[in-house]
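Please find the sequence and the predicted model below.
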Amino acid sequence: MNWQGQTVMITGASSGIGAGFAEALAARGADLVLVARSADVLQHTARRLRAAHGVRIDVVVQDLTAPGAVAAVRSATEQRGLTVDALINNAGFASAGRFHEVPADRVNTEVALDVAALVDLTTAYLPGMVERGRGAIVNIASIAAFQPTPYMAVYGAAKAFVLSFSQALWAENRRAGVRVTAVCPGPVDTGFLGVVGTSEVRVGRPRQVGYVVERALRAVERNRPVVTPGPENAWVPLVSRLLPRRLVAAVTGRSLRGAVDAPSAARVPTAGSLTAGFPATEH
């Protein structure tokens, strides 16, 4: 797939994996629409990428969990005369803790961003791609999508939805010229787990953002429905299919329980933190 001259929308583009996609795609000559809540960070990123690569960068400052958020994003692109050729649904966050202790409004916000906003944005831009006979949708899932995830129950379930949704759309659209890929990384060195409040939920060594982004773009270019960046992650889908689900859930739960039971001194307090001291963060 040639990204030169394509207009790519990236959500959660102010940091982490989203910022990595912005850097890589601008270097490939793509014009970008960066969506996130952080106006100052987005504007700084846009100025830097314009200067470095000579591409068009549009900024849409929007909280995707707000009522009417996706309609506002779509209106912004229409008013600017932009055709979104590819969509990278990266915005998302995790909460950690026993589900019954997590505030209901935090659970609802997590589902709204990790699931509903992703579906709504896909609904907004996929029809145009199909009509034009070309395009790409990249959905950031997680290695957690392949098994139940006790103590991060909503996050794991949300990413399982993203994985299944992406695979279904790939099958529907693979002959329509639209590529759909779910990216399922393991730990990524974005500060994600640090802000969640513990490194104990990490299984395996964290990968650099650039590594994950390059593997993801390669998968899109090859029209692969799923990619698990890093050879150490390739076994997870296989093991999750072969072993009984109750065993997988029990083993995963044991590996994550320490994160919930860790002393409060080891946790990282931040604004908007969850019950038991586990904050939420974007990819």
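Received, thanks. A quick note: this is a predicted structure, and the numbers were derived from the prediction, not measured.

Going by C-alpha atoms from here, please, whenever you check contacts or count neighbours.
Fine.

helices or strands next to the helix or strand harbouring residue 157 in the packing?
Per DSSP states H and E: residue 157 is located in helix 153-173. In this structure, helix 153-173 makes packing contacts with helix 104-111, strand 135-140, strand 178-183, judged by 3 or more CA pairs under 8 Å, 6 or more residues apart in numbering; DSSP states H and E.

Columns mean neighbour count on top of these, output as TSV?
Output for those, formatted as TSV (neighbours: other CA atoms under 10 Å):
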stretch	mean neighbour count
helix 104-111	16
strand 135-140	25
strand 178-183	28
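
Can you tell me how far residue 149 is from residue 97?
11 Å (CA to CA, to the nearest Å).

before we move on, the earlier item: do you know which of the helices and strands packed on helix 153-173 lies nearest residue 16?
strand 135-140 (11.9 Å; CA to CA).

ok, back up a step: columns distance to residue 154 on top of the helices and strands packed on helix 153-173, output as CSV?
Output for the helices and strands packed on helix 153-173, formatted as CSV (distance: least, CA to CA, whole Å):
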stretch, distance to residue 154
helix 104-111, 7
strand 135-140, 15
strand 178-183, 18
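
what's around the nearest residue to residue 149 once chain neighbours are set aside, how many residues?
Nearest residue to residue 149 in three dimensions, chain neighbours excluded: residue 156, at 5.2 Å (CA to CA, 6 or more residues apart in numbering). Residues lying near residue 156 (other CA atoms under 10 Å) number 22.

Contacts only, for residue 156.
142, 144-145, 147-149 (CA atoms under 8 Å, 6 or more residues apart in numbering).

now with 10 Å?
Residue 156 makes contacts with 94, 141-150, 162, as judged by CA atoms under 10 Å, 6 or more residues apart in numbering.

Residue 22 is nearest to which of the helices and strands packed on helix 153-173?
strand 135-140 (13.0 Å).

what packs against that closest one?
Counting contacts by 3 or more CA pairs under 10 Å, 6 or more residues apart in numbering; DSSP states H and E, strand 135-140 is packed against strand 7-11, strand 86-89, helix 118-132, helix 153-173, strand 178-183, helix 209-221.

before we move on, the earlier item: could you give me the buried positions within the helix holding residue 157?
The neighbour-count check on helix 153-173 (16 or more other CA atoms under 10 Å) flags 153-167, 169-170, 173 as buried.

Pull the distance from that helix to the chain's centre.
Mean C-alpha position of helix 153-173 versus that of the full chain (CA atoms, centre = their mean, to the nearest Å) differs by 12 Å.

here comes the other one, which I'd like you to weigh against the first:
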Amino acid sequence: MERKNQYALITGATSGIGYELAKLFAKNGYDLVIVARNHEELEVKADEFKKFGVNVISISKNLFIEEDAYSLYADLKLNGISPEILVNDAGQGVYGKFQDTDIHREVDIVNLNIISVIILTKLFLKDRLEKGSGKILNLASIASKAPGPWHSVYHGTKAFVLSWSEAIREELKDTGITVTALLPGPTDTDFFNKADMNESKILEDKDNLAPAEEVALDGYNALMNGDDKVISGLKNKLSVAMTNIATDSMAAHRMGEMQKPVNEK
């Protein structure tokens, strides 16, 4: 493996798709800046990634908080680090009917899934534009393609991420910086647990969940190719194709039936 002497900055790097992506970057010779809330977990993962012979900097930040997104880049500047790659992976959902869910939790999710992502991307671009190179991978979801009853705020945040990623990609087309959106479907991670979603019909058959490492590899390859977006998995490609030919209300109904609690009529 050849050391690239380039840093990849990855949020949500201690579990799920973010962890698998960090491993891929390390295997391919990229130094890492890994970001998550839990300091101990970060240290464990940093030791693991260092075994690939790369530098690993772990920074504990809570990206539910706007200031932490800004201070992350301030910390990098102090260390003279300019990441060549930004992976906005950290994201969460909250499950339930909107009328019943906790508004504070939902505001947190908007802060994490949208606000921290646009702040980090803005700071990355300010840093990279003069250098004329860089790659951004934003975690959207096939949830970005259809309204999601029982998971409405999460679907809304991912629709934002996809639309905005495609817009700034167009703005950046002559700069040497590419923007790629990764659209996984249901994936075998801790996401559903964190979203209190274990009662959802979507989890009735665990075999429907994609392995996180497959999703990460699809995202990594699309990023390296400079693709605009990638839907991970054939089943998800078919699902998005069906959504595209349905009306919005039909797509919302279909998604609602898939996601409602098992015991809900």
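Good, I have the coordinates. What you see is a predicted model, and the numbers here were worked out from it, not measured in a lab.

who wins for neighbours among the contacts of residue 156 of the first structure?
For the contacts of residue 156 of the first structure, neighbours tallied by other CA under 10 Å; top is residue 141, 32 neighbours.

From residue 88 of the first structure, how far off is that residue?
Counting by CA to CA - residue 141 of the first structure and residue 88 of the first structure are separated by 11 Å.

likewise residue 181 of the first structure?
Taking CA to CA, one finds residue 181 of the first structure at 10 Å from residue 88 of the first structure.

Mutual contacts of the two, please.
Listed as contacting both residue 181 of the first structure and residue 88 by CA under 10 Å, 6+ apart are 136-140.

Can you name every helix or strand that the helix or strand hosting residue 260 of the first structure contacts?
Element membership for residue 260 of the first structure (DSSP H and E) is helix 245-261. Taking 3+ CA pairs under 10 Å, 6+ apart as contact, the helices and strands that helix 245-261 of the first structure lies on are helix 235-242.

In the helix it packs on, which residues are buried?
Buried, per 16+ other CA under 10 Å, within helix 235-242 of the first structure: 236, 240.

ok, residues contacting that helix?
So helix 235-242 of the first structure is in contact with 143-148, 186, 228, 247-249, going by CA under 10 Å, 6+ apart.

quick one: contacts for residue 174 of the second structure?
residue 132.

before we move on, the earlier item: name the nearest of the contacts of residue 156 of the first structure relative to residue 199 of the first structure.
Taking the contacts of residue 156 of the first structure together and measuring to residue 199 of the first structure by CA to CA, the closest member is residue 94, at 13.7 Å.

quick one: the closest one and residue 179 of the first structure, what's the gap?
27 Å.

swap in residue 133 of the first structure?
Taking CA to CA, one finds residue 133 of the first structure at 10 Å from residue 179 of the first structure.

who touches both of those two?
residue 173.

and stretch 137-157 of the second structure, how far from the chain's centre?
With CA atoms, centre = their mean, you get 11 Å for stretch 137-157 of the second structure.

now stretch 64-82 of the second structure
Using CA atoms, centre = their mean, the offset of stretch 64-82 of the second structure from its chain centre is 19 Å.

do the same with stretch 17-26 of the second structure
With CA atoms, centre = their mean, you get 12 Å for stretch 17-26 of the second structure.

now stretch 235-248 of the first structure
23 Å.

got the contact list for residue 165 of the second structure?
Per CA under 10 Å, 6+ apart, neighbours of residue 165 of the second structure: 118, 121, 136-140, 159, 171, 178-181, 228-229.

let's see it at 6 Å
If you count contacts by CA atoms under 6 Å, 6 or more residues apart in numbering, residue 165 of the second structure has none.

circling back: check the contacts of residue 156 of the first structure and tell me the two furthest apart.
Pairwise over the contacts of residue 156 of the first structure, using CA to CA, the maximum falls at 150 and 162, 17.9 Å.

Any idea how many residues pack against the nearest residue to residue 148 of the first structure once chain neighbours are set aside?
Nearest non-adjacent residue to residue 148 of the first structure, counting by CA to CA, 6+ apart: residue 249, 5.3 Å away. As a burial measure, residue 249 of the first structure scores 16 neighbours (other CA under 10 Å).

Quick one: map residue 249 of the first structure onto the second structure.
Using TM-score structural alignment, the partner of residue 249 of the first structure in the second structure is residue 252.

Could you measure from its match over to residue 258 of the second structure?
Going from residue 252 of the second structure to residue 258 of the second structure by CA to CA gives 10 Å.

tell me, what's touching these two both at once?
With CA under 6 Å, 6+ apart, residue 252 of the second structure and residue 258 have no common neighbours.

re the thing from before, and the contacts of the helix holding residue 260 of the first structure?
Contacts for helix 245-261 of the first structure (CA under 6 Å, 6+ apart): 97, 148, 150, 198, 200-201.
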